[in-house]
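A.B. asks: only geometry, no sequence info:
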């Protein structure tokens, strides 16, 4: 993972997300690219005085963040970009231009932002990004080490695409992976497929010296099943494929993806499958 993009609007939530990104970058030996997009909401968080230059204020704040966090990156780079426009479009555009490997975004957690998140920014970022997107709630702090990762496995052909990055996280952080098998249908053929996928993933992880726990969820209740299990095992991270829906010319998160991102008290690493799978993929 060469570069991590962090969406920064200087709110407490985005600074918390940046601190998490620094922790991940330290493990992966990644550069960090911070991105600020000028908008009504981002200007509100600046709290600048009348007549004060916005660009100078933003640049000064970014320089303070670089001074504070760059020493933790062990020689890796930390820089920033300022853009103007629609937040999710600019964030995705910068991520593509710079070929970043992951986007990190904070979730404010307020009622107003939750509506905003469901309707636009995070929804579009996760659905349209060409890389994984890590969303983190404000209440999550770096005081807890990353030790337990939940990896849902279902009957879909793309469910195993996330195993590679899950393996990397587990190896670098010394984390345990909880393989959560989800029976989404009562059809025996599909249930056997889930069983087979779970066995394959478990074998792959053990081969790569990752500790695993296997749990089969027979009473599937959508995103709620994943969230309940994550809370029960006190997980630090959920890694999931995100289904997308096409509405007009845009991609949106499917209902389960929205629920995971918006309702989870656990950080969620979302990976959207952009390719139509025509054959059975391997790990």
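C.D. replies: Perfect, I can see it now. Just so we're clear, the structure is a prediction, and the values are computed from it rather than from any experiment.

A.B. asks: Could you use CA atoms for every contact and neighbour count after this?
C.D. replies: Fine.

A.B. asks: in stretch 93-104, what counts as buried?
C.D. replies: Residues of stretch 93-104 classed as buried by neighbour count (16 or more other C-alpha atoms under 10 Å): 93, 94, 95, 100, 101, 102, 103, 104.

A.B. asks: Just send those residues back as TSV, with distance to residue 154 and secondary structure too.
C.D. replies: Putting these into TSV (distance: C-alpha to C-alpha, whole Å; DSSP: H, G, I helix; E, B strand; the rest coil) gives the following:
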residue	distance to residue 154	secondary structure
93	31	helix
94	32	helix
95	29	helix
100	28	coil
101	25	coil
102	24	strand
103	25	strand
104	25	strand
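
A.B. asks: Below is structure B, check it against A:
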């Protein structure tokens, strides 16, 4: 991993994202590109400054953040940039320019607030082709990633998050917990879940990754994922951006949208496009 893009709006949730990204950069020995998108939002204290002072204020805050983490990561591994435009577009552009393999952003989970809200964070996930880690304000950020939860459902894409997740697991020597969630009584659906779980387990075995498999029946795969992640004290949940939701709570949004909004554990959101890049390495 060469670099990680970190979305920063100088609120608590982006400081949590910063902490996660620094820990990741230390482990994989990569560079961090800190990005502030100058999009007016009066709910953020930085935008209480006069417009002609926002750039100066952002630069001072960036310098303070870099100094804060200087004991963990050499200052020459940090860069920062101030961009103008839509947040999803600008973070995606920066990821391309920096050849980043990951974007890390914080979210406060309130879709009524625009910058890095849960809905805003999901727009970033949908826009970019690189994995996005979303971290809710107040999330528990551990220095190491020891346990990664991988939910498996009936969607074909459900298993496609495994290759990139394996890369992280091998980097941190983490254990993967696969949670096969039987959310339908239809035999064909259940057979698909069993098949996808078996294929994922074979991939983990081939890559010499420690793993555990658990199967459950559930009417709410989001709630079951969150509860199980707490039970195993997971450090990260690996999710596909288009993974399904159960019919009972589909109105709340996709599986990924709900996890971003509700999980107090960092969520790794992987797009189907990432599979091709990962398998080609």
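C.D. replies: Sure, I can see it. Computed from a predicted structure; not experimentally measured.

A.B. asks: mind checking how far residue 96 of the second structure is from residue 234 of the second structure?
C.D. replies: From residue 96 of the second structure across to residue 234 of the second structure, the span is 30 Å (C-alpha to C-alpha, to the nearest Å).

A.B. asks: Superpose on the second structure and give me the mean offset of the top helix by length along the first structure.
C.D. replies: When the first structure is parsed with DSSP state H, its longest helix is helix 188-207. For helix 188-207 of the first structure, the mean deviation from the second structure after alignment is 2.2 Å (mean C-alpha distance after the TM-score superposition for the first structure).

A.B. asks: quick one: residue 266 of the first structure is in a helix?
C.D. replies: No: applying DSSP: H, G, I helix; E, B strand; the rest coil, one finds residue 266 of the first structure to be coil, outside a helix.

A.B. asks: thought it was touching residue 237?
C.D. replies: Yes: with contacts counted by C-alpha atoms under 8 Å, residue 266 of the first structure reaches residue 237, the gap being 5.8 Å.

A.B. asks: Would you quantify the distance from residue 12 of the first structure to residue 179 of the first structure?
C.D. replies: Taking C-alpha to C-alpha as the measure, residue 12 of the first structure falls 33 Å from residue 179 of the first structure.

A.B. asks: of those two, who's got more company?
C.D. replies: Using other C-alpha atoms under 10 Å, the more surrounded residue of residue 12 of the first structure and residue 179 is residue 179, with 21 against 15.

A.B. asks: What lines up with that one in the second structure?
C.D. replies: Using TM-score structural alignment, the partner of residue 179 of the first structure in the second structure is residue 178.

A.B. asks: distance of its match from residue 185 of the second structure?
C.D. replies: Taking C-alpha to C-alpha, one finds residue 178 of the second structure at 20 Å from residue 185 of the second structure.

A.B. asks: can you check residue 195 of the second structure too?
C.D. replies: Distance of residue 195 of the second structure to residue 185 of the second structure, computed by C-alpha to C-alpha: 16 Å.

A.B. asks: residue boundaries of the strands in the first structure?
C.D. replies: Using DSSP state E, the strands of the first structure run over residues 3-7, 31-38, 78-84, 102-107, 133-137, 148-153, 176-182, 212-217, 237-242, 244-247, 250-253, 268-272.

A.B. asks: Tell me how far the residue sitting furthest away from the middle of the first structure lies from residue 59 of the first structure.
C.D. replies: Taking C-alpha atoms, centre = their mean, the residue of the first structure most remote from its mean C-alpha position is residue 51, at 37.2 Å. Here residue 51 of the first structure is placed at a distance of 16 Å from residue 59 of the first structure (C-alpha to C-alpha).
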